[in-house]
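Engineer: Got a predicted structure here, sequence first:
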Amino acid sequence: MDTVLGIIGGSGVYQIEGLEDAGWTAVDTPWGAPSDQVLTGRLDGVRMCFLPRHGRGHVQSPSSVNYRANIDALKRLGASDVISVSACGSFREQMAPGDFVIVDQYIDRTFGREKSFFGPGCVAHVSVAHPTCPRLSAACAQAARANGVTVHDGGTYLAMEGPQFSTLAESRLYREVWGCDVVGMTGMPEAKLAREAELCYASVAMITDYDSWHPDHGEVDIGDIIRTLLGNADKARGMAAGLPRLLGAARAPCPHGCDRALEHAILTRPEARDPALVARLQAVAGRVLG
């Protein structure tokens, strides 16, 4: 099969020089509308799909993003690999603003979002013990370092509901008691849904601030965040531009099994499945549903 690289992130990420045949595509999904149209194109022989997570102009909050529709849309466009690029706060002194963290674990504290494609009428349980793809994560780290970014391999991402930032007590809890490394508002349920859709998924957390725990920085300053975001967008664009050469146009099966996550996950007997839900699941789970 061919590599089709999906990238979910901000507007600065997809403004890549040399993107051929670029155009915006509207995608209809049975889960509702995605955050925006998807920019498709080709770079170094690899098809790429860029989806603005919050919509162009930043019109969606972390809680209003339709995560199911976003993942379904990328799957419908043929994505084999999905990279999440998002802003985050840091709980570690050595993970400084401007650095990238290649996330490999999550603690999910979100509560107002649809977290699964499955449900009554077609029940499935996938493993998210290791929620990101090591192969894809390693490629992101290599591409970022090639562009001069300080990269931290591995980190636990605390996914909070938002849209408010953490209280000081929460920040201390996440850092000192739970041992988290970064905090953000969009990592979940995106990673869980990508696993259900049998997509290799990597998360690149771009640090903008020290949240509110740091004694020398105090509370989060939105002005500082925006200034750091602009610099991080340049770094993310350079990383994204280097990925096609690292991944290659030909796609072998994932050595970690991300693309076979549903192999034994669906528990509902075929004769008991809800036909309406099965129809909605065709893009993300058609391989195993038939």
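Structural biologist: Noted; the coordinates are in hand. Numbers count the residues shown, from 1 in each chain.
Engineer: From now on I want contacts and neighbour counts done on CA atoms only, so please keep to that.
Structural biologist: OK.
Engineer: what about the residue most central in space within the chain, distance to G187?
Structural biologist: Centroid-nearest residue in the chain: S84, 2.9 Å away (criterion: C-alpha atoms, centre = their mean). Distance, S84 to G187, using C-alpha to C-alpha, to the nearest Å: 8 Å.
Engineer: Also G231?
Structural biologist: G231 is 21 Å from G187, by C-alpha to C-alpha.
Engineer: picking that back up, identify the contacts common to S84 and G187.
Structural biologist: Counting by C-alpha atoms under 8 Å, 6 or more residues apart in numbering, the common neighbours of S84 and G187 are S203.
Engineer: returning to what we had before: who's more crowded, G231 and G187?
Structural biologist: G187 (28 against 13; other C-alpha atoms under 10 Å).
Engineer: Tell me which residues touch the closest residue to the more buried one other than its chain neighbours, please.
Structural biologist: With C-alpha to C-alpha, 6 or more residues apart in numbering as the criterion, G187 has its nearest non-adjacent residue at 5.9 Å, and that residue is A159. Counting by C-alpha under 8 Å, 6+ apart, A159 touches Y106, I107, D108, R109, T110, V183, G184, M185, T186, G187, M188.
Engineer: ok, second structure coming up, stack it against the first:
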Amino acid sequence: MKTMIGVIGGSGLYDIDGLEGAAWQKLDTPWGAPSDEVLTGTLDGVPMAFLPRHGRGHVHSPTSVPYRANIDALKQLGVTDVVSVSACGSFREEMAPGDFVIVDQFVDRTFAREKSFFGPGCVAHVSVAHPICERLAGLCYEAARTTGVSVHMGGTYLAMEGPQFSTLAESKLYREVWGCDVIGMTNMPEAKLAREAELDYASIAMITDYDSWHPQHGEVDVSEIIATLGANSANARDLIAQLPALLGPERAACPQGCDRSLEFAVMTAPDQRDPTLVAKLATVAGRVL
């Protein structure tokens, strides 16, 4: 199988530099239109697709992002490895604004989003005990280190609904009681859907602030976030530029089994499956259906 890297860009990252043969493609999916057109091309000989999560001009809120359509669109294009880049707050003094965190766990507190491709008429249960592809996360960490950015390997991401930032009480709960490391609004249900689509998924949290728990920083200041995003986005582009050489053009099977997560996940008997839903699942689950 050939490698194709999919990058989902978060706040502040709306395009990718240096793609050869770059072109924006308009795609449609059974789940509606994705957040925007997808920028495709090659980087150092490896195909790449870039999708701005919020759309160019930042038109989608965290709740309105069409997560299912985004993952389906990347799978349509032949993406094998998805790298999520997103702006986050930090619950740890040592994870400072400007740092990157390669996330390895999630606590999902979102509640207003469709979280699965499956449902009545075709039920499936995938494991997200280890929601991040360890191989891909390790390569992202290696790529980040080459850029000189301060990067932390491993961290738990609290996914909140938003669009408001946390109250002080919530921030202290997530940090002191639940033991989370970073907080954001967009990696869920994205990571769950990538697993259902049998795509390797890694998450790069770009720290912009200390949320509201920090006694010296107080409440989140959007102007400070925007200032930090500029430097973070430049570092994210440098990181992404390293990935084609690290991943290589030929892709072996995922050691963790991310690319085979549906192997035994579909529960509904073949003769009881809803043909309309099965047709919608053709891209993400056609291998097993």
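Structural biologist: Thanks, I have the structure now. All of these numbers come straight from a predicted model, not from anything done at the bench.
Engineer: Mind checking the TM-score on these two?
Structural biologist: The TM-score (TM-score structural alignment, normalised by the length of structure 2) is 0.99; 288 aligned residues with a C-alpha RMSD of 0.7 Å.
Engineer: counterpart of L193 of structure 1 in structure 2?
Structural biologist: In structure 2, L193 of structure 1 lines up with L193, judged by TM-score structural alignment.
Engineer: Which of the three states applies to its match?
Structural biologist: Secondary structure, DSSP: H, G, I helix; E, B strand; the rest coil: L193 of structure 2 is helix.
Engineer: which residues touch the nearest residue to it once chain neighbours are set aside?
Structural biologist: Spatial nearest neighbour of L193 of structure 2, excluding adjacent residues (C-alpha to C-alpha, 6+ apart): S116 at 6.1 Å. Contact analysis of S116 of structure 2 by C-alpha under 8 Å, 6+ apart lists R68, P189, K192, L193, E196.
Engineer: In CSV, list these along with distance to I5 of structure 2 and neighbour count.
Structural biologist: Below are the contacts of S116 of structure 2 laid out as CSV (distance: C-alpha to C-alpha, whole Å; neighbours: other C-alpha atoms under 10 Å):
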residue, distance to I5 of structure 2, neighbour count
R68, 18, 26
P189, 20, 19
K192, 18, 22
L193, 17, 25
E196, 18, 26
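Engineer: picking that back up, on the three-state scheme, the residue nearest to the centre of structure 1 is what?
Structural biologist: strand.
Engineer: was I right about it contacting V13?
Structural biologist: No - using C-alpha atoms under 8 Å, S84 of structure 1 is not in contact with V13, being 10.6 Å away.
Engineer: Start from the N-terminal end of the stretch 51-200 of structure 1 and give the strands.
Structural biologist: Using DSSP state E, counting those that start in this stretch, the strands of the stretch 51-200 of structure 1 run over residues 81-90, 100-103, 105-108, 151-153, 156-159, 182-184, 200-209.
Engineer: corresponding residues in structure 2 for the first one?
Structural biologist: It stands for strand 81-90 of structure 1. Under TM-score structural alignment, the match for strand 81-90 of structure 1 is residues 81-90.
Engineer: post-alignment, that stretch versus structure 1, mean distance?
Structural biologist: For stretch 81-90 of structure 2, the mean deviation from structure 1 after alignment is 0.2 Å (mean C-alpha distance after the TM-score superposition for structure 1).
Engineer: Helices of structure 2, start to end?
Structural biologist: Counting by DSSP state H, one finds helices in structure 2 at the ranges 67-77, 134-147, 168-172, 190-196, 222-247, 275-280, 282-285.
Engineer: which residues touch stretch 163-177 of structure 1?
Structural biologist: By C-alpha under 8 Å, 6+ apart, stretch 163-177 of structure 1 touches 61-63, 91-92, 158, 180-181, 185, 211-213, 219-220.
Engineer: what do you get if the cut-off is 10 Å, keeping everything else the same?
Structural biologist: 61-63, 89-92, 107, 157-158, 160, 178-185, 210-214, 218-220 (C-alpha atoms under 10 Å, 6 or more residues apart in numbering).
Engineer: Narrow those to those that are buried.
Structural biologist: The neighbour-count test (16 or more other C-alpha atoms under 10 Å) marks 61-63, 89-92, 107, 157-158, 160, 179-185, 210-214, 219-220 as buried among the contacts of stretch 163-177 of structure 1.
Engineer: Would you confirm that the residue nearest to the centre of structure 1 contacts L136?
Structural biologist: No - counting by C-alpha atoms under 10 Å, S84 of structure 1 stays clear of L136, with 11.0 Å between them.
Engineer: Next, show the common contact partners of the two.
Structural biologist: Y201, A202, S203.
Engineer: tell me which of those is nearest to G57 of structure 1?
Structural biologist: G57 of structure 1 has its nearest neighbour among the shared contacts of S84 and L136 of structure 1 in S203, at 22.4 Å by C-alpha to C-alpha.
Engineer: these two touch, right, that closest one and C133?
Structural biologist: Yes - judged on C-alpha under 10 Å, S203 of structure 1 makes contact with C133 at a distance of 9.0 Å.
Engineer: Those two: which has the busier surroundings?
Structural biologist: S203 (29 against 25).
Engineer: Count the residues that sit near the closest residue to P30 of structure 2 other than its chain neighbours.
Structural biologist: Leaving aside its sequence neighbours, P30 of structure 2 sits nearest to K280 (C-alpha to C-alpha, 6+ apart; 5.4 Å). K280 of structure 2 has 17 neighbouring residues, counting by other C-alpha under 10 Å.
Engineer: Perfect, that will be all.
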